[in-house]
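Undergrad: quick one, fold the following:
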Amino acid sequence: MSADSADAPTPPTTDSPAPSADSDLSGAPAPSEFVRLLRAQRVWDTELPDFAPVAAPAAPLPLFEQWFAEAVAAGQVEPHTMSLATADAGGLPDVRTVMLHGADREGWHFASHAGSRKGRHLAARPYAALGFYWPAQGRQIRVRGPVTVAPPEVAQADLHARSAGALASALVGRQSEVLDSYEELERASDTAWDRARREPDAPAPSWTVYVLAPDEVEFFQGDARRRHVRLTYRRREDGTWGRDLLWP
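TA: Next up, the predicted model:
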């Protein structure tokens, strides 16, 4: 650059407007009220338990049962609810919250109507993933594997072991179908409640129990210093379990 050009005045530019009331000093848009509210939320605002993976059992089920009992003792709200992820015939994913109905050596059990969206997904692609989140202790559990259908008698026994409301809901059926009006649901629900009270053993043929036999289970323990512990169990071909720690 020459001396003349160095002394020349810099022409004004229009590429960098002054920050407006809707932006910060960097020129970036100011956060919206929603974003401010979002950033103000606390994460794990409680004392988190320790987790020593070297002391974990050889199989995931005993550890799941232990963590579930500890979640209940810690006052975790609805620890038996979980996210269920499935995919349709084209591979598009979906997720919803459902209730755990049991966990044993066969797998993790849940139920729904065979004609529901999740039921259709599992008929087309019998593989799913489950996710438990227990913020009272900063814990997550992820389970995934193939899904099978339990015998009909198991499904009916499961249904009739639950409340009259659960039976009435099952008797309404038609889950995931288009509903023309809420009044139609009210009429069908009233009819189903009447039948559930009169016939506590009434069958709901579409009610189905599904069993996810895990081939992978991950236990996540949060840490206040972000040194989260992730312990993954993977089923070997001989049916035993291998264990690995994962970077958080």
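
Undergrad: going forward, measure contacts between C-alpha atoms and count neighbours the same way
TA: OK.

Undergrad: in contact with the closest residue to residue 118 other than its chain neighbours, which residues?
TA: Among residues not flanking residue 118 along the chain, residue 86 sits closest, at 6.7 Å (C-alpha to C-alpha, 6 or more residues apart in numbering). Residue 86 is in contact with 93, 94, 95, 118, 121, 122, 125, 127, 128, 129, counting by C-alpha atoms under 8 Å, 6 or more residues apart in numbering.

Undergrad: identify all contacting residues around the strand or helix carrying the last one.
TA: Residue 129 belongs to strand 127-134 when elements are defined using DSSP states H and E. Strand 127-134 has contacts (C-alpha under 8 Å, 6+ apart) with 71, 76, 79, 81-87, 122, 139-147, 212.

Undergrad: wait, doesn't residue 99 sit right on residue 80?
TA: Yes: proximity of residue 99 to residue 80 meets the contact threshold set by C-alpha atoms under 8 Å, at 5.8 Å.

Undergrad: burial count for residue 146?
TA: For residue 146, the tally of surrounding residues (other C-alpha atoms under 10 Å) stands at 16.

Undergrad: quick one: contacts for it?
TA: With contacts defined as C-alpha under 8 Å, 6+ apart, residue 146 is in contact with 126, 127, 128, 212, 213, 214, 215.

Undergrad: compare with the first, here's sequence two:
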Amino acid sequence: MSDSLRRRLRALPDFPADLPSFDPATAPADPVALFLDWFEHALDAGVPQPHAFSLATATATATGLVSSRMLILKNLEPASSGATAGVDFGVWQFASTRTSRKGRELTANPHAALNFYWAALGRQVRVVGEVSVLSAEASAADWEERPGADGQANPQWQLYALHPTEVEFWQASGDRHHIRHRYVL
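TA: Purely as a prediction, here's the structure:
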């Protein structure tokens, strides 16, 4: 069975033939500006759920067990501090329940990576950094703004902010010479 599966996996196409071009030499100095440009392109291309990302976290134990799950970007605000030479890495907001596995891992080890993947465009954006908790008021407001909110409060709902130290843009290429463009704080 594994030989058959291996052959089937190898035969699948990696990316569509008509990928957008990307020249890092023309990229803005600000990773937030580039993300918003790519995000708008994903919206215009009809990419489903372009605000969805995989959140990777790890335990604080010596084994550092890693887990990931899909969440949605709640907001992207300018960083109030930490901008270097006019470059803003932004504050990337997401939410989860404090008592969930994600919430417990972020309490024990407040570092995470977000990975946006837009397959139809052959694009990924990876954002890595430290995570902080936002206020109870901001968390409650986020809960109330959720689709289907029924007026019932959820005291375990937590709005988080990721403060990046690295943002990497990845563009697939048909010739397999994929392009990586990294911003490091």
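
Undergrad: in structure 2, what range does the helix or strand just after the strand holding residue 129 of structure 1 match?
TA: With elements assigned by DSSP H and E, the helix or strand that comes after strand 127-134 of structure 1 is strand 139-149. Using TM-score structural alignment, strand 139-149 of structure 1 corresponds to residues 123-133 of structure 2.

Undergrad: and the matching stretch, what's buried?
TA: 123, 124, 125, 126, 127, 128, 129, 131, 132, 133 (16 or more other C-alpha atoms under 10 Å).

Undergrad: dump those into TSV; add distance to residue 96 of structure 2 as well.
TA: Listed next are the buried residues of stretch 123-133 of structure 2 as TSV, based on distance: C-alpha to C-alpha, whole Å:
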residue	distance to residue 96 of structure 2
123	25
124	22
125	21
126	19
127	18
128	18
129	17
131	13
132	13
133	11
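
Undergrad: and the longest helix for structure 2?
TA: Looking across structure 2 with DSSP state H, the single longest helix is helix 31-44.

Undergrad: with structure 1 overlaid, how far apart is the helix or strand following that one on average?
TA: Downstream of helix 31-44 of structure 2, the next assigned helix or strand under DSSP H and E is strand 52-58. Aligned to structure 1 and superposed, strand 52-58 of structure 2 gives a mean residue distance of 0.6 Å (mean C-alpha distance after the TM-score superposition for structure 1).

Undergrad: structure 1: matching residues for strand 52-58 of structure 2?
TA: Counting by TM-score structural alignment, strand 52-58 of structure 2 corresponds to 81-87 in structure 1.

Undergrad: helices of structure 2, start to end?
TA: Counting by DSSP H, structure 2 has these helices, from start to end: 2-11, 31-44, 101-108, 136-145.

Undergrad: dump those helices into a markdown table; add mean neighbour count and distance to residue 154 of structure 2 as well.
TA: Formatted as a markdown table, the helices of structure 2 follow (neighbours: other C-alpha atoms under 10 Å; distance: least, C-alpha to C-alpha, whole Å):
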| stretch | mean neighbour count | distance to residue 154 of structure 2 |
| --- | --- | --- |
| helix 2-11 | 9 | 43 |
| helix 31-44 | 16 | 30 |
| helix 101-108 | 19 | 14 |
| helix 136-145 | 16 | 7 |
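
Undergrad: of all these, which lies closest to residue 177 of structure 2?
TA: Closest approach to residue 177 of structure 2 among those (C-alpha to C-alpha): helix 2-11, 18.1 Å.

Undergrad: next one: the residue nearest to residue 118 of structure 1 relative to residue 65 of structure 1, how far apart?
TA: In this view, residue 86 of structure 1 and residue 65 of structure 1 are 24 Å apart by C-alpha to C-alpha, to the nearest Å.
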